[in-house]
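*Asks:* no FASTA, just this:
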């Protein structure tokens, strides 16, 4: 790679990282700087990449091991230490911390320094093979709070690319910092990956990022976080915003979250919600969490027997439905909202795909199933799913009315250890890749984690 090549961090994020043999190691998620170090009049020194490897684990790859950044890929040499990345004092993550940071930039010597917000950072490799920040891409103007006070708006000024020497305040952590550029860099991530990235942020930065999310995105992230983290985030919001987010969440996930809060707080939030949105959550809160009633979703796919197969297929195609929920259609007598009229049968999605679209659901019903009652234990539900190879089970009352459905993902959440979402720091310090320069193809175990 030529010494004057310029790389923008926003374009670097998401690139695949390969070892010398051409095997993919992971994807770039961030760049780590030491702001206090300047190289030959250039900006802060870049010391490594944060790379996400399989298992959603983030590891540190020193810049000394990066041989090429070209053609949409990063190539490294030697071994990569697979110990989970933990940021050290004095280090700064570009995407997580510098994006959206308020600074002052010198665009015109006559007007002097002007307020701006960092949107990207340019790195260049020096003849010494060190990497340094050389330019800042910023948007002129200072961010302002929205009327609700929940998030910082993106400035509307023009964008400028200025040398690092014309930037002031890059090393200063702002009292208030937006998160739009950071969220833009994460927009292609799944909710579980977003939740993982948010867990790695400082509490202050986490609050800023979650405040800048829309309700739908925040709801998706809360559904993937450990209980402690999502309670912390929800209670940091205003009551009105928290109620809006709960309305967007799946009722069973919202119920799980509310069950971690004091009773008076729960009631206050339910009062702020729309009655139609709060009603299913109130019902779920009456059940023990380790019963079918406590695990079920009260909004499965429900249709009447006269509905056509075409109508059923259109319904299960809805993007907001999880695969497990969309796998079964529950055919009931009116009313068709839980608690429904009597459940008369179910139809698997595979059956829908095999029959003529104009045919009615009542003519292809599967009646050979065993529903569970709301007080059925977790063990009972798990055994039934395993015995009948089901990914979802109907939950009914004594009169056979459908109350909801327990899906396999609900069951997994309850049978996995309570801290399964938090088991991120106990992996062994494995090494991956090869080092042709080493006689045995190995390097010292700690070398992959060296920062300086």
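*Replies:* It's in. Computed from a prediction, not measured in an experiment: that's the story for all the values here.
*Asks:* CA atoms for contacts and neighbours, from now on please.
*Replies:* Noted.
*Asks:* which secondary structure elements does the strand or helix carrying residue 393 contact?
*Replies:* Assessed by DSSP states H and E, residue 393 sits inside strand 392-396. Packing partners of strand 392-396 (3 or more C-alpha pairs under 8 Å, 6 or more residues apart in numbering; DSSP states H and E): strand 372-373, helix 378-388, strand 402-407.
*Asks:* let's go with 10 Å and repeat that
*Replies:* Helices and strands touching strand 392-396, by 3 or more C-alpha pairs under 10 Å, 6 or more residues apart in numbering; DSSP states H and E, are helix 292-295, helix 323-326, strand 328-332, strand 343-348, strand 372-373, helix 378-388, strand 402-407, helix 408-415.
*Asks:* which one of those lies nearest to residue 46?
*Replies:* With C-alpha to C-alpha, the closest approach to residue 46 among these belongs to helix 408-415: 39.8 Å.
*Asks:* put this next to the first one:
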């Protein structure tokens, strides 16, 4: 176990209350959802099954869990209330792993699974199963209970995926460590049928990341083969600007239907972006920059910047605004760059170190002017502010590059293949 890592045994999570950051209870944990992997590798923990007040069972991704302590689970406050439906690649830990008969790899002795431990990986928000608590022997009413012991996941056989065969699970496990752009390259070379199977097996966040790296025709193809509620979930997991770009390519009726199925807050962000011309600051921006009030401290800002889900461009600076803190915000006051945050004491108020010299851009600023502004002032992101002075979002340099390159640049790059993927060619060829 890595020093400082946090482990929880899943039996202790059953029935535990789940709370939003403000203290309101969401529901109680009913199970833990994991994805088994090939080669004895520890399973990845995808999320929790939570029963809410209406007795509906919903899925809470582990990326939305900020704390598992003192007999309670704390979420980010963003919860999708759609009913949980188990997918073929998912395993319910309490319902399917506990009480299973397994064997200890070293001795070949039979054992019964009593519990499993999950651990949060260091410096990440990912969790995986790392320990198995077992009882030796076959058990049974007429037999004396055997010794109990806790072993590594790899020390037990009986519930890992087999190496032979190639379902979507094995293909996903093969490419699990690829960056989204490289996994997009893999999907590009699969047949449409296989591409749909792999996309259906990916979890929402992973599929959202991969879709953002695919050409538009593949995006539309994959989205069209998902059930509409699943498609809405994936759109929610995408960056709002990327979701808006994808939806803008769909027929109006289909676009509106998917927006209606999305969570209202997510749909509102996307609708705002769809209202702007594509090649303007408003059409390019993301609606989720880091926003802080002037009385926040440098320590608060650095904590927000450390969020691993942020792109480097978005994490490069924070935007200081009057409340409300969500876009569109109150009056935009200025920007604090990451380097300035590193130079000032943690207790310094961001309002006292705000850079007010660089002007923000109005949402109707054309792409050429946005590009010139970033280049002139050596910026990686620029705020977008409306006529009333409210921050609407931020345009990052990667969004600008997407629109400066030829329309088919993604397809061209995918056709030639990404560096370092030669070793997976055999798997790609066998995956059709």
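*Replies:* Structure's in. What do you need? Just so you know, these numbers come straight off a predicted model, no measurement behind them.
*Asks:* let's verify residue 29 of the first structure: helix, strand, or coil?
*Replies:* At residue 29 of the first structure, secondary structure determined by DSSP: H, G, I helix; E, B strand; the rest coil is strand.
*Asks:* ok, the aligned residue in the first structure for residue 226 of the second structure - how many residues close by?
*Replies:* Using TM-score structural alignment as the criterion, residue 226 of the second structure maps onto residue 237 of the first structure. Applying other C-alpha atoms under 10 Å, we find 16 residues neighbouring residue 237 of the first structure.
*Asks:* over to residue 81 of the first structure?
*Replies:* 24.
*Asks:* that one contacts residue 60, correct?
*Replies:* Yes. Contact criterion C-alpha atoms under 10 Å: residue 81 of the first structure and residue 60 qualify, at 7.2 Å.
*Asks:* one step back: let me see the contact set for the match of residue 226 of the second structure.
*Replies:* Contact analysis of residue 237 of the first structure by C-alpha atoms under 10 Å, 6 or more residues apart in numbering lists 150, 207, 210, 211, 243, 245.
*Asks:* from those residues, which single one is nearest residue 32 of the first structure?
*Replies:* Distance to residue 32 of the first structure across the contacts of residue 237 of the first structure (C-alpha to C-alpha) is lowest for residue 207, with 21.3 Å.
*Asks:* just to confirm, which helix or strand has the equivalent of that closest one over in the second structure in it?
*Replies:* Applying TM-score structural alignment, one finds that residue 207 of the first structure aligns to residue 196 in the second structure. Here residue 196 of the second structure, judged by DSSP H and E, is contained in helix 192-201.
*Asks:* that helix vs the first structure, average offset?
*Replies:* Its matched residues in the first structure lie on average 0.8 Å from helix 192-201 of the second structure after superposition (mean C-alpha distance after the TM-score superposition for the first structure).
*Asks:* other SSEs contacting that helix?
*Replies:* On a contact count with 3+ C-alpha pairs under 10 Å, 6+ apart, helix 192-201 of the second structure meets helix 168-174, helix 180-188, helix 204-211, helix 216-225.
*Asks:* quick one, which of those helices is nearest to residue 75 of the second structure?
*Replies:* Closest among those, using C-alpha to C-alpha: helix 204-211, at 16.3 Å.
*Asks:* now the match of residue 226 of the second structure: how far from residue 217 of the first structure?
*Replies:* Residue 237 of the first structure is 15 Å from residue 217 of the first structure, where distance means C-alpha to C-alpha, to the nearest Å.
*Asks:* and for residue 149 of the first structure?
*Replies:* 18 Å.
*Asks:* what of residue 353 of the first structure?
*Replies:* Distance of residue 353 of the first structure to residue 217 of the first structure, given as C-alpha to C-alpha: 32 Å.
*Asks:* for whatever residue of the first structure lines up with residue 183 of the second structure, the count of nearby residues, please.
*Replies:* Using TM-score structural alignment, the partner of residue 183 of the second structure in the first structure is residue 194. Residues near residue 194 of the first structure, counting by other C-alpha under 10 Å, number 21.
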